[in-house]
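S.K.: okay, sequence plus prediction incoming.
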Amino acid sequence: MSRLLRASVLFLALASCGGGNNSAPRNLDDACEILRQRPTYYRALKATERKWGVPVHVQMATIYQESKFIGNARTPHRYALGVIPMGRQSSAYGYSQALDGTWEEYQRDQRRFGARRDRMSDASDFMGWYMDQSSQKLGISKADAQSQYLAYHEGRKGFANQTYRNKPWLMDVASAIGQRSQTYANQLAMCRR
């Protein structure tokens, strides 16, 4: 086998192993374990906290709900007549489940045209940017995971119009996010010791 062919085979084998980490951490109920398994997550989440003021535990609780920490998460397919695929439910993608239009707005506003939704550092920065704007425009505390999630899910206009009030299931989800955020905050305080 020629050197070029061997080098090409080796390169392809290494490249196939070097893809993004799109699997979820093992124990999603333990913030310390998540960050031990994925130290790059902690660096990304802390950078977002420093830049935008959104606490790590709020980001983690939202990412848990949106993607379960799976980098290439997508919404389910829609089906006509129960069997004919009609595309996905929305364009939401990645850790933050950002919609195409909102992601493009973020890229333009922050001049981050190379940012990717399946890269934790970019997804957490997007989340910080979005929650910072929700705080400025709607007066939502950056530490209020429940209200931040409602604005994140419904959009700022929907939050201002209280569209979530007609969605009891969404109110339950937001409440669970608030509880998870507090659990993560307590765990993070313990694991830093």
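M.R.: Here it is on my side, so go on.

S.K.: for the rest of this, base every contact and every neighbour count on C-alpha atoms.
M.R.: OK.

S.K.: which residues of this structure fall in helices?
M.R.: Using DSSP state H, the helices of the chain run over residues 3-17, 31-37, 39-52, 56-67, 100-110, 120-138, 145-160, 168-191.

S.K.: so which of those helices is the most surrounded?
M.R.: Among the helices of the chain, helix 56-67 has the highest mean neighbour count (mean count of other C-alpha atoms under 10 Å), at a mean of 24.

S.K.: ok and that one relative to helix 39-52, angle-wise?
M.R.: Using axes from the mean of the first three to the mean of the last three C-alpha atoms, to 10 degrees, the inter-axis angle of helix 56-67 relative to helix 39-52 is 120 degrees.

S.K.: picking up where we left off before, just put the helices of the chain in JSON lines and tack on distance to residue 24.
M.R.: Output for the helices of the chain, formatted as JSON lines (distance: least, C-alpha to C-alpha, whole Å):
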{"stretch": "helix 3-17", "distance to residue 24": "17"}
{"stretch": "helix 31-37", "distance to residue 24": "9"}
{"stretch": "helix 39-52", "distance to residue 24": "12"}
{"stretch": "helix 56-67", "distance to residue 24": "9"}
{"stretch": "helix 100-110", "distance to residue 24": "22"}
{"stretch": "helix 120-138", "distance to residue 24": "12"}
{"stretch": "helix 145-160", "distance to residue 24": "21"}
{"stretch": "helix 168-191", "distance to residue 24": "17"}
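
S.K.: next up, a structure to set beside the first:
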Amino acid sequence: MGLAGLCLLQLAGCASPPPQHPGNLCDIFREKRGWYFSAMKEEAHWHVPSAVPMAMMYQESGYHSSLHTKRTYILWIIPWGYQTTAYGYPQAKDEVWDEFNQATGRDGSRENFGDSLDFMDWYIAGNQKNLGIPVTNAAQQYLAYHEGRGGYSRRSYSSKGWLVQVAGKVGARARTYQRQYDSCKESLKPGFWERFWNAIF
């Protein structure tokens, strides 16, 4: 990899177009090396398999960095905000994003992939601690992520058949992502110059 290519690694954590092949985690990490390094960093910190938050992020935003929920309108004509404050890669609402920043001492952006993955791993690890949901159970983790911990505890999802189906799809995608990653993780490991560059920056 040339110097120009290495320079792009430092930009990959910021807002960027969605990956060309979002259905394959190996292809995602090959295309977006900065995402790979962020994923490995967060996996080591939170002990959450990257396949789980990646499957959840794909469901929430399709890897679009600046995605909003639907707009609201006055008199069906004048745009007036959005249905919720959910935003960015993780579709995190303002209040829980602020809680994350306060708890971790960060001042991150929901348009930044690394910050967003850190947030999702923080939330997933919190679900395991507070709700007893294994970090590897992507379907149940998604239900708690979508409904909030209080809603999950009240089983608010039980009356939402559509949501349970979506959670099942997230679980299936996480399992697929994990199989894909297991098949390519050795080839994804960085060479000397990538390790050197990331050590500096």
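M.R.: Nice, thanks for sending it over. Here the structure is a predicted model, which means the values were calculated and not measured.

S.K.: now the counterpart of residue 100 of structure 1 in structure 2: closest residue in space that isn't a chain neighbour?
M.R.: Superposed on structure 2 with TM-score structural alignment, residue 100 of structure 1 falls opposite residue 94. Leaving aside its chain neighbours, residue 94 of structure 2 sits nearest to residue 85 (5.8 Å; criterion: C-alpha to C-alpha, 6 or more residues apart in numbering).

S.K.: matching the one you found against structure 1, which residue comes up?
M.R.: In structure 1, residue 85 of structure 2 lines up with residue 91, judged by TM-score structural alignment.

S.K.: contact partners for its match?
M.R.: 74-75, 98-100 (C-alpha atoms under 8 Å, 6 or more residues apart in numbering).

S.K.: distance of the residue nearest the centre of structure 1 relative to residue 192 of structure 1?
M.R.: Geometric centre of structure 1, nearest residue: residue 96, 2.4 Å, by C-alpha atoms, centre = their mean. According to C-alpha to C-alpha, to the nearest Å, residue 96 of structure 1 and residue 192 of structure 1 sit 25 Å apart.

S.K.: please apply the same query to residue 175 of structure 1.
M.R.: For residue 175 of structure 1, the distance to residue 192 of structure 1 - C-alpha to C-alpha - is 26 Å.

S.K.: next: residue 83 of structure 1.
M.R.: Distance of residue 83 of structure 1 to residue 192 of structure 1, given as C-alpha to C-alpha: 49 Å.

S.K.: same deal with residue 117 of structure 1?
M.R.: Separation of residue 117 of structure 1 from residue 192 of structure 1 (C-alpha to C-alpha): 28 Å.

S.K.: comparing these two, which shows the higher neighbour count?
M.R.: Neighbours per residue, other C-alpha atoms under 10 Å: of residue 117 of structure 1 and residue 192, the larger number sits with residue 117, 24 against 7.

S.K.: let me see the contact set for the residue mapped onto the more buried one from structure 2.
M.R.: Counting by TM-score structural alignment, residue 117 of structure 1 corresponds to residue 110 in structure 2. Listed by C-alpha under 8 Å, 6+ apart, the contact set of residue 110 of structure 2 reads 65-66, 87-92, 116.
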